[in-house]
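Visitor: Sequence and predicted structure are below.
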Amino acid sequence: MTGQNLTGYTYQPATTKPFTAINPVTGKQLEGDFYPANHAHVNHAVQLATQAFPVYKNIAKDKKAAFLRAIATEIEALGDVLIERASAESGLPLGRIKGELGRTCGQLRLFADVVAEGSWVEAVIDSPLPNREPMPRPGLCKMLVALGPVVVFGASNFPLAFSVAGGDTASALAAGCPVIVKAHPAHPGTGALVAEAIRKAAEQTQMPDGVFSLLFDDGFSVGEALVKHENIKAVTFTGSFKGGMAIYQLAQQRREPIPVFAEMGSINPVVLLPGILQNKAEDIAAQYAGSITLGAGQFCTNPGLLLGVASPELARFEMALAKAISAVPPSTMLTPGIYQNFKHLSAELLQQKGIEVIGTGAEPESDGDNQAGALVAKVKAVDFIANPALSQEVFGPYSLLVVADTVEQLKQLIDVLDGQLTVTIMGETDELSDHKELIEKAGNKAGRIILNGVPTGVEVCAAMQHGGPFPATTDSRFTSVGTSAIRRFVRPVSWQGWGQDFLPDELKDGNPLNIWRMVDQQWTKD
C-alpha cells in the first residue's frame, strides 16, 4: 500500500502535505500517509489516458476481457489485507466487506463476458440498394464506440463495489475508455491496494500505459481539475445531491460540455396498500425495520418514505415497526461528517410541523463514536404535501411514515415526489388491479419498480436499472449497475459508403467476430 499517486504504471513522488485515514469506529488514525495530487499529476494522468485511448479502444475484445478478469484475480489475491483495511476505513463489518468484494470481482468478470461476447456494440448494417427508385441507397453500418478518457469519483458507502475498481470503472474499461479514479478520502488505503491490483493486471495483459490512474485528494481541487480538463469525455459520481450538481455544473460550463452520470440519492418511497397490511402488517414491519437500518441506513436505496392510508391495519403496522426499530442497536456510520450530517438533518426534520416520532433504536453509549440510533417518524399527508423539506433524503437509519386520509390523497402524495431510484408497491395480488392509476403514477417516478420486496439490495445483471428521474440521477436513460452501464461511455457512429478494409471487424462482411448484428432489419450472426 503506497500513498503516492499512480499515473499509468508510475507512482509519482510526494509533493504535498499528507493526510491519513480515520477508523470511524475508534476515531483513531490508521497507518499510512496519502498525498493529494497536484495539477501536474492531473495533467500527466490525463495526458497518458489520452495517449492510451486510441490504442486501448482498438485492442481485441478477448484481450480487453482478459484484462478485466486479471483485475478481479489480482484483487482477490489481496485477501484479508484488503478486507481488513476496507473494514477499518469504513466501519463496515468484515462480512459486509467480503460480500462487497465478491460483488466487485463478479462485476468485473460479468463485463469481461459482455466484452468477449461482443454484441453489446449494437452493430447495424443496411446493405446498399443501387437500384432503388427514385434514389439509390448507399451502404450504411453503425455501432457504438468508446467516448474517451473517463473520470470516476469513488463513493463513500461502497469502498469496493462503487470505488476504484467498482461498476463505473469496470463498465468504462469494458467500453474501451481509459479511467482516472479520484479516490474517496475516507478510504485511501483501500483505494491504493486496489489500484496496485489494477496496475499489475494492466502490465500482465500488456495494456497501454495510462489505461488506468489513481489520484488522491482530501478536498475538491483535484476533482474539479479533472472535470474541467478538456480531454476528459465523461464523469461518474455517486454521492450527495450537492456534490453531484457541483460536478454537473462544472462539466456544463466547459467549452465542450460532457456527460456527468451522477447518482445523487433517493428516498425510495414504499406504498403500503390496505389489503396486504390487513394480512401481513407485522411481517412487513419486521421486513422494513431491517431494510431501514441495514448498513446503518447508508444505502442509496434505503426506504426513507413509507406511504399508507389511515386504517386500523396501518396503525398495526406502525406499532409493529416501532417495536422492531426499538430492538435495533446503534450502528457506526461511514465517516464523522456523515454521522454529523445525519444528526443535523434528522434533528432539523423533527422540528417540522406535524412530525411525530414513532420509534427509535437503542441509543449509542457516547456521542463521539459516530454511532447512530435508528429513527422512524410520522406525519399527516396534508403536512407532507405542504412542506417540501420533508421529502429530502436523510442519509442514515431514518424513515418517515406519511399517513393519507384517502387513496386519492395517496395519489397526491406521489404526485409531489421528485424522481427516485426505486418505488415499491406492497400489495396483495387481488388488490393491485384496484390501484392501477396509483401504480402507474408511482412507476413514472422511478427507474426500478418493486413489488412486495425491499429496495435495498441491487442485483448486478442485464435487467437491472439503477438510475431514475432527476434528482435521483442526472440522466434517467442510463444505469450505474448491470451490463447496460457500459452504454454511458459510448456514442453511435455510422459509416457510409466505406469498403471492407476500412470498417471495424464488428461491421465487416462475414461477421468475423461472430456477434449478433442487425442486418437489413433482421438479427443474425450470418
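Guide: It's in.
Visitor: going forward, measure contacts between C-alpha atoms and count neighbours the same way
Guide: Noted.
Visitor: which SS class is A88?
Guide: At A88 the chain is in helix, as set by DSSP: H, G, I helix; E, B strand; the rest coil.
Visitor: what about it, distance to W498?
Guide: 57 Å (Cα to Cα, to the nearest Å).
Visitor: who's more crowded, these two?
Guide: Higher neighbour count among A88 and W498: A88, with 22 against 12, using other Cα atoms under 10 Å.
Visitor: What segments of the stretch 301-450 of the chain are helices?
Guide: Assigned by DSSP state H, counting those that start in this stretch, the stretch 301-450 of the chain shows helices spanning 312-326, 336-350, 381-386, 407-415, 429-432, 436-443.
Visitor: try this one next to it:
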Amino acid sequence: MTTTTTDTTTRETTGADLDAVVARATEAAGRLPALEPRVRAAALDAAAAALDGAADELIALAGEETGLGVPRLTGELRRTRVQLRLFAREVERGAFLDVRIDEADADFALGVPRDDLRRMLSPVGPVLVFAAGNFPFAFSVAGGDTAAALAAGCPVVVKAHPGHPRLSRRVTELVAAALEQAGLPAGTLQLVEGQQAGVDALRHPGIRAASFTGSLRGGRALADIAAGRPDPIPFYGELGSVNPVVALPGAVAAQADSLLEGYVTSVSGSAGQLCTKPGFLLVPTGTNLDTVATAAAGVAEQRLLSPAISDGYEARRDAVLATPDVTVLHEGGVRRDDDGQGWATPTLVACSLDTLRAHADTLLDEAFGPLSVVVAYEPGTDLAAVVLDLFPGNLTGTLLGADTADTGDTGDTDGTDAAADLARLVDALTRTSGRVLFRGWPTGVAVTPAMQHGGPWPATTTDATSVGTAAVGRFLRGVAYQGAPQSLLPAPLRDDNPWGVPQSRGTAGESQRW
C-alpha cells in the first residue's frame, strides 16, 4: 500500500482488497520458513534500523494523533526497536524451534521397534494482529506481536488502530520495505483498515492465528468469532486487568510516603492508559493517605487518547465517585477541548474492604485512565482469600513488604504462623496473575526473555505472553516426521544440521533405561 503521512482520509479495506492482502500473505507463508535464520534475523534488524532512521518523523506523527508526549513516545519507539532486535537474536539461536530427534530403535522399550521420529515447531501461517491504541509503536504495526510472528516465520496482516491511522500507514511503508530489501518475500507485512475489515480478516480462511490488545468487550467478541469459524483458529487477546497491589503493614510503616508517591506516579503515568496500571492498592486500616492527595495535586493534566476514550473514562469515573461510602482523596477531573478531546488529572478514592465487596459491581471494573482505589483492610484479614475472591485474573499482582513479614506483618496479629500466611498470599497472587512483583510498580514492563505479560481470564483469552521471547510460541505448531528421508526433512531436523540450531536427540537403546 502506498500512502502519505498527510492523508487523513478514513479508509475501509474492501473485500476484494482484503482477499488480495491475504493471498499475498499466504504466498509469503510458503517461502518464509525455508529462509535461513541469518536472513530472517537480518530482516528484523533492518526493520529496527528503518524505525531508527525515521524516529523524529514518527514521534512527531504519533504525538499529533495520540496526544502522548515526546518523552513517552521516544521511550516507546526505543522499546520497539529493541524488541525487534531481541527477536532477531532469538531467530539466530533457533532454540524456539524445539527440535527433538528420536533415532530408530529396534529394541524400543514398548516391545515394538521405534521408527526414526523427528519433531520441531513450525510457523502457523499468516497472522492477523489487531493494533492497540495506547501503544502506537510497541503494540501496533511493528510491535511485539508482529515481531514475534515474524520471528516464528509467519507473515503478518495488521489491522490498523483508528486512533493513529497515519502513523500506521507510515510505519507499514518503512518496515515492509526494509523487510523486503533484506530478503523477505513481498507480502510479509501488510496493513488493513476499518472495523469491518478487521472482522472479515479474522473470518478469512487464509488467516491462521490472531492477536489483540484492547477492551474486554471488543476482545471477547473477536475471540468468539475466531472460535466460531468453520476452522477455529488460536486467538490471543489481552483484554483487561486491575493489577492489585497489596501493601503489608511492615511496608507502610517503613516507607509510607515513598510508597504512596510511587503509587500515584504509577497510576497517573501516560494518563493511566496502561494495561498494567495499579487499579487497587490494599493498605492496613489507619494508614495516613494524605500523601496521596499531595502527590496527585502535583500531576499536570494529560490528554487522553481520543474523545471516545474520554467518554468511557468519564462514565467510569462518575460511577466510582457516586458509589456509597467511597472517600475522595483527590477528585481530579476531565477538561474537554473544542475537538472533544479530554484532558485528565488523577482521581484517587478510598474505601473499606467491606465497601469494595458490597459495591463490587461498580468498583471492580477496570478504569482506563488515571483513576484508582485505595482499599483499607483490617488486621487479621485473610489477604489470600481477598485476592482469590475479588481479583481472579490479572496481568500483574504486587506484594510490597514481604521482606518484613517474618514479624507477623501479613495482617495476622493473633500469633498464628505468619510465614504460612505469606506463602498462601504469594500462592494466591501466582494463581491470579501472570507477573508477581515484590518491589516496584507494575507499569514497568521489561522487554526481556523472562518476561510474562499475560494472565488468567479476563486479563487474556489464552494465558500466553505478548512480551518477551516466549511470545514467539503463540505462532508455532508442532510437526513430527516419521521415517522421512534426510533430503525431505526441514533443515533443522537433518543430521548435518545446516542451520546449527540446538537439537535434542534420543539415541537407540536409551529407552531401556527409562
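Guide: Good, I have the coordinates. Just so we're clear, the structure is a prediction, and the values are computed from it rather than from any experiment.
Visitor: Make a markdown table out of the helices of the stretch 301-450 of structure 1 and add distance to L421 of structure 1 and mean neighbour count.
Guide: Formatted as a markdown table, those follow (distance: least, Cα to Cα, whole Å; neighbours: other Cα atoms under 10 Å):
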| stretch | distance to L421 of structure 1 | mean neighbour count |
| --- | --- | --- |
| helix 312-326 | 23 | 20 |
| helix 336-350 | 20 | 16 |
| helix 381-386 | 20 | 18 |
| helix 407-415 | 14 | 17 |
| helix 429-432 | 22 | 12 |
| helix 436-443 | 11 | 16 |
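Visitor: Map R11 of structure 2 across to structure 1 for me.
Guide: Mapped onto structure 1 by TM-score structural alignment, R11 of structure 2 lines up with Y35.
Visitor: let me redo that: E65 of structure 2
Guide: So, by TM-score structural alignment, E65 of structure 2 is matched to E89.
Visitor: same deal with L383 of structure 2?
Guide: In structure 1, the residue paired with L383 of structure 2 according to TM-score structural alignment is L410.
Visitor: List the contacts of its match.
Guide: L410 of structure 1 sits next to L307, G308, V309, A381, A404, L438 when contact means Cα atoms under 8 Å, 6 or more residues apart in numbering.
Visitor: how about TSV for the helices of the stretch 301-450 of structure 1, with distance to D62 of structure 1 added?
Guide: Below are the helices of the stretch 301-450 of structure 1 laid out as TSV (distance: least, Cα to Cα, whole Å):
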stretch	distance to D62 of structure 1
helix 312-326	50
helix 336-350	42
helix 381-386	54
helix 407-415	47
helix 429-432	46
helix 436-443	39
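Visitor: closest to A296 of structure 1 out of these?
Guide: helix 336-350 (10.1 Å; Cα to Cα).
Visitor: Tell me the residues of structure 2 aligned with the closest one.
Guide: Helix 336-350 of structure 1 corresponds to residues 307-321 in structure 2, going by TM-score structural alignment.
Visitor: what's the mean deviation for that stretch versus structure 1?
Guide: Here the mean offset of stretch 307-321 of structure 2 against structure 1 after fitting is 0.9 Å, by mean Cα distance after the TM-score superposition for structure 1.
Visitor: That stretch: how far from the chain's middle?
Guide: Stretch 307-321 of structure 2 sits 23 Å away from the centroid of its parent chain (Cα atoms, centre = their mean, to the nearest Å).
Visitor: cool, and stretch 248-262 of structure 2?
Guide: Distance, centroid of stretch 248-262 of structure 2 to centroid of chain: 29 Å (Cα atoms, centre = their mean).
Visitor: Would you check the span in structure 1 matched by that stretch?
Guide: Going by TM-score structural alignment: stretch 248-262 of structure 2 matches residues 273-287.
Visitor: contacts for that stretch?
Guide: Contacts for stretch 273-287 of structure 1 (Cα under 8 Å, 6+ apart): 308-309, 311, 313-314, 316-318, 320-321, 324, 425-428, 431, 454.
Visitor: one more time with 7 Å, if that's ok
Guide: Residues from elsewhere that reach stretch 273-287 of structure 1 (Cα atoms under 7 Å, 6 or more residues apart in numbering): G308, E313, L314, R316, F317, A320, L321, A324, M426, G427, E428, E431.
Visitor: That'll do, ta.
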